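# Could you work out the structure for the sequence below:
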Amino acid sequence: MKKSIKRLLGVTVAATALLLGAANTAKADTTLTVGASAEPHAKILEHVKPELKKQGVDLKVKVFNDYILPNKALANKELDANYFQHVPFLDNWNKKNNGSLINVGGVHLEPIGVYSKKYKSLKDLPKNATVYVSSNVADYGRVLKIFKDAGLITLKKGTNLTNATFEDIKTNKKNIKFKHTFEAKLMPKLYESNEADATVINANYAVQAGIDPTKKAIALEKKNSPYVNIIAVRKSEKNNKAIKKLVKVLQSKSTQKWIEKEFDGAVIPAIK
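Model (predicted):
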């Protein structure tokens, strides 16, 4: 009789343990690993971690310091998503690498800017001025538009800014020399070296280097730019529930207001 009771208790305890284990498994957070640039992307992701945790998503942020590796890591399934680029950059990467990464939602705009320690405006640039630009081809149209809007260059008829290059310049009133052989992450150091008459810097690298775009740039990309930074994923993950939660939280009014306040105009919310 005692043995039967012990066996029964043993079975009950084992069954209870299995049920508790099943319950804990059901409640376990989904881990989502997202690759991001340090500023402002990783900072924004860290901000939304608590809200995602409430929704059952354990967000892991992997920081990258360049524009080369994040898409490779995503394509190789080392990441679930990444957050560092705009659509023209993604399209260019897919074309060059036979990739199929997709955009699942825009979050913010980092206005690219022109910086100079020698001149206070683009119109002050002298003839034959040298302007340093990164080797990121996807940003060339953005740079050209800034100089076009300032009246310093004109573009050939039919030029599409999303894939434009410096070969598309028709007239160059001051014969400005655009040197575009530098890695994007090096632009703040080149600006500080004061080698060129002006240097073009992406806002994320400017902010990361302690350079305030709203105060230091002599020309800044306008707010209606199409170069919004996005969450990118593999095509097979477009319906991933955890990724949908991530995008929804990033695009929420509270997060977008936080971005506007936190970066004081250096980073602009994509959702109004």
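# From now on I want contacts and neighbour counts done on CA atoms only, so please keep to that.
OK.
# right, and the helix or strand after the helix or strand hosting Ala15?
Counting by DSSP states H and E, the element that carries Ala15 is helix 2-27. Where DSSP H and E defines the elements, the next helix or strand beyond helix 2-27 is strand 30-37.
# List of residues touching that next one?
42, 56-66, 70, 74, 79-84, 204, 242-243 (CA atoms under 8 Å, 6 or more residues apart in numbering).
# Whichever of the residues you listed end up buried, select them in ChimeraX.
Per 16 or more other CA atoms under 10 Å, the buried members of the contacts of strand 30-37 correspond to this ChimeraX selection:
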select :42,56,57,58,59,60,61,63,64,66,70,74,79,80,81,82,83,84,204,242,243
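# Could you also give me the structure for this next sequence, so I can compare it with the first?
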Amino acid sequence: MTFGGIHMKKIVLSVLAIAIVAAGFLFFSKQQDEKKVVLGVSGQSAGMVKYVEKALNEKGYKLELSVAESTIASNEGLMDGSVDVNIMQHEAYMNQFNKDRQANLVKAGKPLFEQFIGVYSKKHQSLDELPDGAKVAIQNDASNTQRALRVLEQAGLIEVKKDIPKGETLTPLDVTSNPHNLEFVELGGGTLIESLNDVDIAVFCGLAAHKAGFKTEDALYKFKPNDLKANALILATKDGNQDKEAIKIIHDAFESKESAELVKEVSGGTWFPYTGD
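Model (predicted):
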């Protein structure tokens, strides 16, 4: 009987020891997860995070990159919690995403970078060479379609409605003057570069152009946005996360001089520090 009691005691103690070890492991794993920060980036911007990672490591955080094929995919990661914060979009894009998806993404801190936007071509050396009925590739999501039309208007190729209802964005249907009878080809952002083999001109951001081998001086027209804030690149996150320490560290690190120099180098000068208020 005593032997059996001692045997049972040993079993109970062994079970308790295993439980304590398991609980400790789970606690450690939870702590590790809490110190891991997932930053959403594009394949083009993944090389810009060296000093962000350094700043996070100094505070005990581990940086993990989530390289997404599209901003939509990264934003879906923000919504489901698999991504903590991303740097892939301007505020106008985020606001449109929120509207379309009933999402609650917010900007963390002030805008970080302005980006070069231009009109590019493989067929023409100047906008003056455009033939009547020229094909123009523009991005097909609402905020970037509007921006592309603004670029073309500023370049003197078209005119668009001056007043649009609040909450709505410009579409090709809002073009009021099109003297060259331009034909608009709306495409996903990832296919704009490839479209240059088939269209006369395309409007896209300088980072994509840099990746494709273009230089900023190759642009037939360089956009000068009237609204710097709406067009500048931001850190986006799910509402409620914007004041977390790790996200503030990321924001401050991107604002540092050393990060600005790295971003300029990696982007070929197409991303540069935000100069607005």
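# TM-score them against each other, please.
Remark: TM-score between the superposed chains equals 0.81 [TM-score structural alignment, normalised by the length of the first structure]; 244 aligned residues with a CA RMSD of 2.5 Å.
# Now, the contacts of strand 30-37 of the first structure that are in strands?
Judged by DSSP state E, the subset of those located in strands is Val57, Asp58, Leu59, Lys60, Val61, Lys62, Val63, Phe64, Ala81, Asn82, Tyr83, Phe84.
# counterpart of the third one in the second structure?
In the second structure, the residue matched to Leu59 of the first structure (TM-score structural alignment) is Leu63.
# for the last one, same thing?
With TM-score structural alignment as the criterion, Phe84 of the first structure lines up with Met88 in the second structure.
# tell me the contacts of its match?
Gly40, Val41, Ser42, Thr71, Leu233, Ile234, Leu235.
# can you check Gly133 of the second structure too?
So Gly133 of the second structure contacts His180, Asn181, Leu182, Glu183 (CA under 8 Å, 6+ apart).
# Counterpart of it over in the first structure?
In the first structure, Gly133 of the second structure lands on Asn128 (TM-score structural alignment).
# Check Gly5 of the second structure too.
With TM-score structural alignment as the criterion, Gly5 of the second structure matches nothing.
# Gly5 of the second structure sits in which helix or strand?
helix 2-34.
# any idea how far the match of Phe84 of the first structure is from Lys59 of the second structure?
24 Å (CA to CA, to the nearest Å).
# what's the matching residue for Phe267 of the second structure over in the first structure?
Phe isn't right for residue 267 of the second structure; it's Ser. Match for Ser267 of the second structure (TM-score structural alignment): Phe263.
# Could you give the number of residues near its match?
16 (other CA atoms under 10 Å).
# And Met8 of the second structure, by the same measure?
Neighbours of Met8 of the second structure (other CA under 10 Å): 12.
# got it, and Tyr221 of the second structure?
19.
# aligned partner of it in the first structure?
So, by TM-score structural alignment, Tyr221 of the second structure is matched to Ala219.
# for its match, what are its contacts?
Per CA under 8 Å, 6+ apart, neighbours of Ala219 of the first structure: Gly113, Val114, Tyr115, Ser121, Leu122, Ile146.
# ok, and the last one, which helix or strand is that part of?
This points to Ile146 of the first structure. helix 140-149.
# counterpart of that helix in the second structure, which residues?
With TM-score structural alignment as the criterion, helix 140-149 of the first structure aligns to 145-154.
# Run through who's touching that stretch.
118, 138-139, 158-160, 169-172, 186, 203-204, 223.
# other SSEs contacting the strand or helix carrying Glu53 of the second structure?
Using DSSP H and E, Glu53 of the second structure falls within helix 50-58. Secondary-structure packing of helix 50-58 of the second structure (3 or more CA pairs under 8 Å, 6 or more residues apart in numbering; DSSP states H and E): strand 62-67, helix 245-255, helix 257-267.
# what does Ile44 of the first structure align to in the second structure?
Ile44 of the first structure maps onto Met48 in the second structure, by TM-score structural alignment.
# Report the contact partners of that match.
Ser259, Leu262, Val263, Val266.
# Of those residues, which are reproduced in the first structure?
Compared against the first structure with both residues aligned by TM-score structural alignment, their matches' CA atoms under 8 Å, those retain Val263.
# farthest pair in the contacts of Met48 of the second structure?
Ser259 and Val266 (10.4 Å; CA to CA).
# quick revisit: average gap between the helix holding Ile146 of the first structure and the second structure?
Helix 140-149 of the first structure, aligned to the second structure and superposed, deviates on average by 1.7 Å (mean CA distance after the TM-score superposition for the first structure).
# which is the next helix or strand following that helix?
strand 153-155.
# Superposed on the second structure, what's the mean shift for that following strand?
Mean for strand 153-155 of the first structure is 1.4 Å (mean CA distance after the TM-score superposition for the first structure).
# before we move on, back to that, can you tell me which of the contacts of Gly133 of the second structure is nearest Val12 of the second structure?
Nearest member of those to Val12 of the second structure, counting by CA to CA, is Glu183, at 78.5 Å.
# Give the aligned equivalent of the closest one in the first structure.
That one, Glu183 of the second structure, aligns with Lys177 by TM-score structural alignment.
# show me what contacts the nearest residue to its match once chain neighbours are set aside?
Excluding its sequence neighbours, the residue lying closest to Lys177 of the first structure (CA to CA, 6 or more residues apart in numbering) is Thr130, at 4.7 Å. Taking CA under 8 Å, 6+ apart, we find Thr130 of the first structure in contact with Ile176, Lys177, Phe178, Lys179, Ala196, Asp197, Ala198.
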